[in-house]
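Asks: Below: sequence and its predicted model.
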Amino acid sequence: MRKLELRHIHAFVCVAKHLHFSRAAEELDIAAPSLTKLIQEAERLLGVRLFHRTKRSVALSAAGSAYLAEAISALGHLARGEERAILAERGELGRIEIGYVASAAYAGVLQRAVSGFRARYASVDVSIREVPMDGAAGMLRDGLLDAAYVRPPMPLVEGIQSSTVHRDTFVLALPENSALAGSPTVKPAHLHDQCFVLPEQESGTFEVARRGRFSPRLGPRPGTLAAVLACVSLGGNVAVVPHTLAGCITLPGVVYRNIAGKPIASEIALAFRKFERAPAVRAFLEFARSG
């Protein structure tokens, strides 16, 4: 059974707007007889008379008046749908799930990227959540995250890659009553008898031990950097942590000291799927990496 088509609805709304077939035909850029035929087809398919027509006037029928409001609404929905489809194709509409390790927030790199992106792409819903670093790559692979701020080096599963977005250095967090706290800089060799609390990114700890030529005595692995510092504050442990913590986390009983020698690099990277298809996610990745 043949149904009403979009061209019939456009023709009807245009005639209802002008109540004049010639002017409506001119706006639609079609011949007046073709417009008449479209209206007649619409009436036949609907089974109602849409207009009362004489040689001198055109007026909406009761059925036409009732149908007009719904037709205008339908065309409005279609126009909005078209707009949203275009926005989505340009990456200006959608939803993004972003995971992060706490140090990305401490460094401000997370806030700069997300806030800036939200300001530019107001119609994209950006959700953030702290995630354990060792689970971030798997969450990206499984579609639970679209991007993740992590601290390299870390193993990446197949199909996931990362790009450095922030560069930092490692410092030493130690109890304020430690004998080592009396100097602004601590030599790696002087840490040979210390017990190290391990953060999620442990590369800094092992680099300090390598430079000091000792095997580190490893203590607890509490997880988050805040938990690492809490362990240090209780005394008896030290930790190698990103320098950004020194500027934003002050815990009773904890002091920060520089590590002597060449600075030990500490980076924050943005991990993502290599072959991302979602335009909104691609737009975020481009924005975050360009900042």
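Replies: All right, it came through fine.
Asks: CA atoms for contacts and neighbours, from now on please.
Replies: Fine.
Asks: elements contacting the helix or strand hosting residue 35?
Replies: For residue 35, the host element (DSSP states H and E) is helix 32-46. The contact analysis (3 or more CA pairs under 8 Å, 6 or more residues apart in numbering; DSSP states H and E) places helix 32-46 against helix 6-18, helix 21-28.
Asks: one more time with 10 Å
Replies: helix 6-18, helix 21-28, strand 51-53 (3 or more CA pairs under 10 Å, 6 or more residues apart in numbering; DSSP states H and E).
Asks: and the first one, which residues are buried?
Replies: Going back to what we said before, that points to helix 6-18. 8-16 (16 or more other CA atoms under 10 Å).
Asks: just those now: which is nearest residue 266?
Replies: residue 10 (61.6 Å; CA to CA).
Asks: Would you check that that closest one makes contact with residue 71?
Replies: Yes. At 8.5 Å, residue 10 counts as touching residue 71 under the criterion of CA atoms under 10 Å.
Asks: take the one below as the second:
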Amino acid sequence: MLELRHLRALIAIAEEGNLTLAAERLGIQQPPLTRLLRRAEQALGVILFERHPRGMRLTAAGRTLLDGAYDVVDRLEEAVRDVGRVMRGESGELAVGFTNSAMCHPSLPAVLGDFRQRWPDVDVSLTEGNSSQLLGALRDDRVDVAFVRASIPDASDIVVEQLFDEPMVVAVPIGHALAQQVCADGIRLGDLEGEDFILYQSQYNNGLYRTIVDACHGAGFTPSIRQKGPQLMAALNLVAGGLGISIVPQSMGAHHPSQIRYLPLSKKTPLTASLYLIFRPVRMSGAKLYFIHQARKMRCHSSLKSL
């Protein structure tokens, strides 16, 4: 049976046309090379080279085998190179998870764009979910890194890094009475008692949903939740349709500008939307480490102009 060493020997002899030169090229002595050639011919039952005083000349069978030998060796060398690139993180896949509101912050698409330019051969897959879902995906190795709105308590196997606290704003339909008010000090949370709230159900009991509900309780009232959207953008669509108000991260303020007015909260209302970077500190390739490094820079570029 032919082996890779037989094919390499065939290529070397064919290109050098001389056993001695071929042996030197392969880093072996001539007798072992002669034995390799003989065994290859015996395995195939054909003569691969004609021996001449001036060197070795391929037979018809040898020329046919040489074409296949080049193909096999080239494919193997390409596979070896690909493996090396994967091990160095130069290719492969990066799986990124994110909550819906996290992707709406301009810093995250910028990080993804930078990564695409720096590592063009690494396939980036994106997975959206709530914080609990993404934590499970991280632990199941379905994502490599995730951006979530809820902190992860008691997670010894997970690295949790807070990137920033983003101010939250009140989103009201453009014709709403609150939209007509000009308040330099911002809206107090207590002023929203009795309003119809639209929140985003996918974050129920964690993340932004729980942050908003807890803040309302702290202000002395239970929010009247008229509608729950499956995600933050759906909630904003309902606000634009005039169904109620919502409280959203400030970075959402570019959506529906002709239908929604985004009002700042009072400085006495410390309501923010934190963004956390989570990942497992295992099997960190060069590409993954670079992505994490760039994501950490979001701390320095997270400030937004006041709305």
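Replies: Received it, and whenever you're ready, just let me know what you need. Because the structure is predicted, anything quoted here is derived from the model rather than measured.
Asks: Generate TSV for the buried residues of helix 6-18 of the first structure, with distance to residue 267 of the first structure as supplementary columns.
Replies: Converted to TSV, the buried residues of helix 6-18 of the first structure look like this (distance: CA to CA, whole Å):
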residue	distance to residue 267 of the first structure
8	61
9	59
10	58
11	62
12	63
13	60
14	61
15	65
16	65
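Asks: The residues you listed: which two are farthest apart?
Replies: 8 and 16 (12.2 Å).
Asks: still on that earlier bit, compare the helices and strands packed on helix 32-46 of the first structure and give me the one nearest residue 133 of the first structure.
Replies: Residue 133 of the first structure lies closest to helix 6-18 among those, at 52.1 Å (CA to CA).
Asks: which one in the first structure is aligned with residue 45 of the second structure?
Replies: Alignment note (TM-score structural alignment): residue 45 of the second structure maps to residue 47 of the first structure.
Asks: er, residue 113 of the second structure I mean
Replies: With TM-score structural alignment as the criterion, residue 113 of the second structure pairs with residue 115.
Asks: Likewise for residue 295 of the second structure?
Replies: For residue 295 of the second structure, the residue aligned by TM-score structural alignment is residue 289.
Asks: if I read this right, that match contacts residue 272, doesn't it?
Replies: No. Using CA under 10 Å, residue 289 of the first structure is not in contact with residue 272; the gap is 11.3 Å.
Asks: For the two, list the residues in contact with both.
Replies: residue 163 (CA atoms under 10 Å, 6 or more residues apart in numbering).
Asks: how distant is the helix holding residue 35 of the first structure from the center of its chain?
Replies: 49 Å (CA atoms, centre = their mean, to the nearest Å).
Asks: which residues touch that helix?
Replies: Counting by CA under 10 Å, 6+ apart, residues outside helix 32-46 of the first structure touching it are 1-5, 7-12, 14-15, 21-26, 28-29, 47-51, 63-64.
Asks: how far away is the most centrally placed residue in the first structure from residue 79 of the first structure?
Replies: Centroid-nearest residue in the first structure, with CA atoms, centre = their mean: residue 96, separated by 3.9 Å. Between residue 96 of the first structure and residue 79 of the first structure the computed distance is 25 Å (CA to CA, to the nearest Å).
Asks: what do you get for residue 94 of the first structure?
Replies: 18 Å.
Asks: Equivalent analysis for residue 167 of the first structure, please.
Replies: 46 Å.
Asks: Please apply the same query to residue 64 of the first structure.
Replies: With the distance defined as CA to CA, residue 64 of the first structure ends up 22 Å from residue 79 of the first structure.
Asks: Check residue 255 of the first structure too.
Replies: Following CA to CA, the distance that separates residue 255 of the first structure from residue 79 of the first structure is 60 Å.
Asks: more neighbours, these two?
Replies: residue 255 (20 against 12; other CA atoms under 10 Å).
Asks: buried sites along stretch 209-216 of the first structure?
Replies: 209, 212, 216.
Asks: Kindly apply the preceding question to stretch 259-267 of the first structure instead.
Replies: By neighbour count, with 16+ other CA under 10 Å as the criterion, the buried positions of stretch 259-267 of the first structure are 259-260, 264, 266-267.
Asks: same question, stretch 194-203 of the first structure
Replies: Neighbour-count burial for stretch 194-203 of the first structure [16+ other CA under 10 Å]: 194-203.
Asks: Okay, helices next: where are they in the stretch 51-200 of the second structure?
Replies: Ranges of helices in the stretch 51-200 of the second structure, per DSSP state H, counting those that start in this stretch, are 60-87, 100-103, 107-118, 131-139, 177-180.
Asks: looking at those, which is closest to residue 171 of the second structure?
Replies: Of these, the one closest to residue 171 of the second structure (CA to CA) turns out to be helix 177-180, at 9.0 Å.
Asks: Show residues contacting the closest one.
Replies: By CA under 10 Å, 6+ apart, helix 177-180 of the second structure touches 170-174, 187, 191-192, 245, 260-263.
Asks: Repeat the analysis, applying 8 Å as the threshold.
Replies: 172-173, 261, 263 (CA atoms under 8 Å, 6 or more residues apart in numbering).
Asks: which position in the second structure aligns with residue 258 of the first structure?
Replies: Per TM-score structural alignment, residue 258 of the first structure is aligned with residue 264.
Asks: and that match, how many neighbours does it have?
Replies: As a burial measure, residue 264 of the second structure scores 22 neighbours (other CA under 10 Å).
Asks: Please name the residues that touch it.
Replies: Per CA under 8 Å, 6+ apart, neighbours of residue 264 of the second structure: 168-170, 186-187, 307.
Asks: Need the three-state assignment for it.
Replies: With DSSP: H, G, I helix; E, B strand; the rest coil as the basis, residue 264 of the second structure sits in strand.
Asks: hang on, residue 169 of the second structure packs against residue 263?
Replies: Yes. Counting by CA atoms under 8 Å, residue 263 is a contact partner of residue 169 of the second structure at 5.5 Å.
Asks: Comparing these two, which shows the higher neighbour count?
Replies: Of the pair residue 169 of the second structure and residue 263, residue 169 is the one with more neighbours under other CA under 10 Å, namely 26 against 23.
Asks: for that one, what are its contacts?
Replies: Residue 169 of the second structure touches 247-250, 262-265, counting by CA under 8 Å, 6+ apart.
Asks: how close does it get to residue 123 of the second structure?
Replies: On the measure of CA to CA, residue 169 of the second structure and residue 123 of the second structure end up 35 Å apart.
Asks: Equivalent analysis for residue 85 of the second structure, please.
Replies: 13 Å.
Asks: which residues are common contacts for these two?
Replies: Common neighbours of residue 85 of the second structure and residue 123 (CA under 8 Å, 6+ apart) are residue 91.
Asks: These two: who's more crowded?
Replies: residue 85 (16 against 12).
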